[in-house]
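1. Prediction below, plus the sequence it came from.
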Amino acid sequence: MNADGAGGLVLVVEHDRAVAELQRRYLAREGYTVEIETDPARAPSAAGRLRPDVVVLDLSVASLPADLYRRVTEAAGGAPVIAVTAPPDQPAGRALGEYQVTRPFSPRVLVGAVGEALRSGGPGAGGEVLQAGGVMLDPRARTVMVEERSVALTVTEFDLLEFLMGNPGRVFTREQLLDAAWGPGAGAGSRTVDVHIAQLRSKLGESSPIRTVRGVGYVLDA
């Protein structure tokens, strides 16, 4: 845990100041040190500056929630991010991570979610190592090895590769891959998938198991 507090440092990103203060009080009672950011647009810079142990991220007013979640996750350096969403406008999908809280919720629910996230670790924690040919992906550590060589991927590249490696031999359309890695309504176009797949293939080199299925999409050959 972060040395700033007995329970660790929690960054609360919440547009409603009254709600943010309520969350701060309940978390502080449990021994957490809390920093509040009331502008979700500044969440990535706040996460990068503070390096918190966990982030509570308000996505209820974000126009592109999946994109904001992705940027905060990357800036947080592996710290778990709890997505706070407001149904029914924002479907809770894979692109918003494994830790999610839906409005309205009690502060005790949030405290429980923070504790669970800290016990479980960051994104992908607890997932089994995936392998396809010479490519090995560890969801828990969010690392990729190619023939014993470490490969650096962006958050989106990693999410795409993890999804494909978790479903070997299955052909996916570009639209399905958009939903899997970006989330419904993320605002990305199908051309974005082609660009990220090309970047993935370039980084994986000759060991890349990703194959184009002409006129359909992509498949990962196990």
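-> Done, it's in. Numbering: from 1, shown residues only.

2. can we go C-alpha only for contacts and neighbour counts from here?
-> Noted.

3. residue ranges of the helices in this protein, please?
-> Ranges of helices in the chain, per DSSP state H, are 17-29, 43-50, 65-75, 107-120, 155-165, 174-181, 190-204.

4. okay if I get those as a markdown table plus mean neighbour count?
-> Shown next, in a markdown table, are the helices of the chain (neighbours: other C-alpha atoms under 10 Å):
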| stretch | mean neighbour count |
| --- | --- |
| helix 17-29 | 16 |
| helix 43-50 | 19 |
| helix 65-75 | 22 |
| helix 107-120 | 16 |
| helix 155-165 | 20 |
| helix 174-181 | 18 |
| helix 190-204 | 16 |
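
5. Make a markdown table from those and add distance to Leu11 to it.
-> Shown next, in a markdown table, are these (distance: least, C-alpha to C-alpha, whole Å):
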| stretch | distance to Leu11 |
| --- | --- |
| helix 17-29 | 10 |
| helix 43-50 | 7 |
| helix 65-75 | 11 |
| helix 107-120 | 11 |
| helix 155-165 | 20 |
| helix 174-181 | 24 |
| helix 190-204 | 30 |
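
6. Val129 is nearest to which of those helices?
-> For Val129, the closest of the helices of the chain is helix 155-165, at 9.9 Å, according to C-alpha to C-alpha.

7. Please name every helix or strand in contact with that closest one.
-> Contact analysis of helix 155-165 by 3 or more C-alpha pairs under 8 Å, 6 or more residues apart in numbering; DSSP states H and E lists helix 65-75, strand 130-132, helix 174-181, helix 190-204, strand 217-220 as its packing neighbours.

8. tell me the angle the third one makes with helix 155-165.
-> Read that as helix 174-181. Helix 174-181 runs at 110 degrees relative to helix 155-165, counting by axes from the mean of the first three to the mean of the last three C-alpha atoms, to 10 degrees.

9. how distant is helix 174-181 from the center of its chain?
-> Distance of helix 174-181 from the chain centroid (C-alpha atoms, centre = their mean, to the nearest Å) equals 15 Å.

10. next one: the fourth one
-> In terms of C-alpha atoms, centre = their mean, the centre of helix 190-204 is found 19 Å from the chain centre.

11. Second structure for comparison follows:
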Amino acid sequence: MASRRLLLVEDDVALSELVRFHFERDGWEVRQTGDGEEALIMADELHPGLILLDWMIEGVSGLEVCRRLRRRETTAQTPIIMLTARGEEEDRIRGLDTGADDYLTKPFSPRELVARATAVLRRSSPALTGERLEHSGIEMDIAAHRVRRDGKPIHLGPTEYRLLRYFLERPGRVLSRQQLLEAVWPHSEEIELRTVDVHIRRLRLALGEPDLIRTVRSAGYSLDGEGVA
């Protein structure tokens, strides 16, 4: 099952084997590498349902691997969790801003990592209801997990997709950062509110119309009723 296929990119052999053991015990199919260039090749060949990506790896850095994966149509929506020893807020924001959907600082609990991976995968899976959402030229086909703007495809990462869906289901409503955090992010109690701002910025860039999602000072964000700020 492709959705349970994991690409593990980690050059610490002992940690890699530990993570692999816990995921395989949970029923995942795991392929691994410690090299950034090889990870990019494997991502195209394997079509993994999830990528666990260490920041500090051989060759191309994990951050650059994440950036390149997000630029490719084949991996633009593949969930990515970054693993790193860099725990400062700016590093976490930088990782998320590059395209990661979640971020776990070393040392971590392998059981927690499996739980987070399962939650990210569950939230990124399309609903099978055939539902379609439309607003201001944006069309979201939930069954096909596709987004178009004025008939042209828009490629979103899993987090931006979930964020846009939440807005499309509530056009015109002002949604606080806390509301968005709890609705869109797994383990939201561990994620900072600033993370919402990072992904809102990425979503605006992808949509190509920054004013469509309006910032409401001291309140949050709103998908404007007519798409005009």
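-> Thanks, I have the structure now. This one's a predicted model, so the numbers in the text were calculated from it and none came from an experiment.

12. related to what we said a few turns ago, need the helices and strands packed on helix 155-165 of structure 1 in a markdown table (columns: distance to Ser150 of structure 1).
-> Listed next are these as a markdown table, based on distance: least, C-alpha to C-alpha, whole Å:
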| stretch | distance to Ser150 of structure 1 |
| --- | --- |
| helix 65-75 | 18 |
| strand 130-132 | 14 |
| helix 174-181 | 22 |
| helix 190-204 | 10 |
| strand 217-220 | 20 |
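
13. quick one on the thing from earlier: Ile82 of structure 1 is nearest to which of the helices of structure 1?
-> Closest approach to Ile82 of structure 1 among the helices of structure 1 (C-alpha to C-alpha): helix 107-120, 7.5 Å.

14. The spatially closest residue to Glu147 of structure 1 that is not a sequence neighbour: how many residues sit nearby?
-> Nearest residue to Glu147 of structure 1, sequence neighbours excluded (C-alpha to C-alpha, 6 or more residues apart in numbering): Gly134, at 5.2 Å. Using other C-alpha atoms under 10 Å, Gly134 of structure 1 has 15 neighbouring residues.

15. any idea what Gly134 of structure 1 aligns with in structure 2?
-> The equivalent of Gly134 of structure 1 in structure 2 is Gly137 (alignment by TM-score structural alignment).

16. Contact partners for that match?
-> 148-151 (C-alpha atoms under 8 Å, 6 or more residues apart in numbering).

17. I only care about those that end up buried; give me the PyMOL line for that.
-> Provided next is the PyMOL selection string for whichever of the contacts of Gly137 of structure 2 are buried by 16 or more other C-alpha atoms under 10 Å:
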select buried, resi 148+149
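
18. Now for the contacts of Gly137 of structure 2: which two are most distant?
-> The most widely separated members of the contacts of Gly137 of structure 2, counting by C-alpha to C-alpha, are Arg148 and Asp150 (6.4 Å).

19. shared neighbours, those two?
-> 137-138.

20. mind listing what the most centrally placed residue in structure 1 touches?
-> When C-alpha atoms, centre = their mean is applied to structure 1, the residue found nearest the centroid is Gly97 (4.6 Å). Listed by C-alpha under 8 Å, 6+ apart, the contact set of Gly97 of structure 1 reads 81-83, 123.

21. Let me know the closest of those residues to His15 of structure 1.
-> Nearest to His15 of structure 1 among the contacts of Gly97 of structure 1: Ala83, at 13.4 Å, using C-alpha to C-alpha.

22. How much space separates that closest one from Asp179 of structure 1?
-> 17 Å (C-alpha to C-alpha, to the nearest Å).

23. before we move on, what about Arg191 of structure 1?
-> From Arg191 of structure 1 over to Asp179 of structure 1 (counting by C-alpha to C-alpha), the distance is 14 Å.

24. Between the two, which contacts overlap?
-> Residues touching both Arg191 of structure 1 and Asp179 by C-alpha under 8 Å, 6+ apart: none at all.

25. unless I'm mixing things up, Glu98 of structure 1 is touching Pro123, no?
-> Yes - proximity of Glu98 of structure 1 to Pro123 meets the contact threshold set by C-alpha atoms under 8 Å, at 7.3 Å.

26. shared neighbours of these two, anything?
-> Contacts common to Glu98 of structure 1 and Pro123, judged by C-alpha under 8 Å, 6+ apart, are absent.

27. How much space separates the residue nearest to Glu147 of structure 1 from Glu162 of structure 1?
-> From Gly134 of structure 1 to Glu162 of structure 1 the distance is 15 Å (C-alpha to C-alpha).

28. what residues are up against the counterpart of Arg146 of structure 2 in structure 1?
-> The alignment partner of Arg146 of structure 2 in structure 1, by TM-score structural alignment, is Thr143. For Thr143 of structure 1, the contact set (C-alpha under 8 Å, 6+ apart) comprises 137, 150-152.

29. now swap in Leu40 of structure 2 and tell me
-> Residues near Leu40 of structure 2 by C-alpha under 8 Å, 6+ apart: 65, 69.

30. do the same with Ile82 of structure 1
-> Ile82 of structure 1 is in contact with 54-57, 97-101, 113-114, 117, counting by C-alpha under 8 Å, 6+ apart.

31. So which of the residues you listed belong to strands?
-> Within those, residues falling in strands by DSSP state E are 54-57, 100-101.

32. could those residues go into JSON lines alongside distance to Ile210 of structure 1 and neighbour count?
-> Shown next, in JSON lines, are those (distance: C-alpha to C-alpha, whole Å; neighbours: other C-alpha atoms under 10 Å):
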{"residue": "Val54", "distance to Ile210 of structure 1": "33", "neighbour count": "28"}
{"residue": "Val55", "distance to Ile210 of structure 1": "33", "neighbour count": "26"}
{"residue": "Val56", "distance to Ile210 of structure 1": "35", "neighbour count": "24"}
{"residue": "Leu57", "distance to Ile210 of structure 1": "33", "neighbour count": "26"}
{"residue": "Gln100", "distance to Ile210 of structure 1": "30", "neighbour count": "17"}
{"residue": "Val101", "distance to Ile210 of structure 1": "34", "neighbour count": "20"}
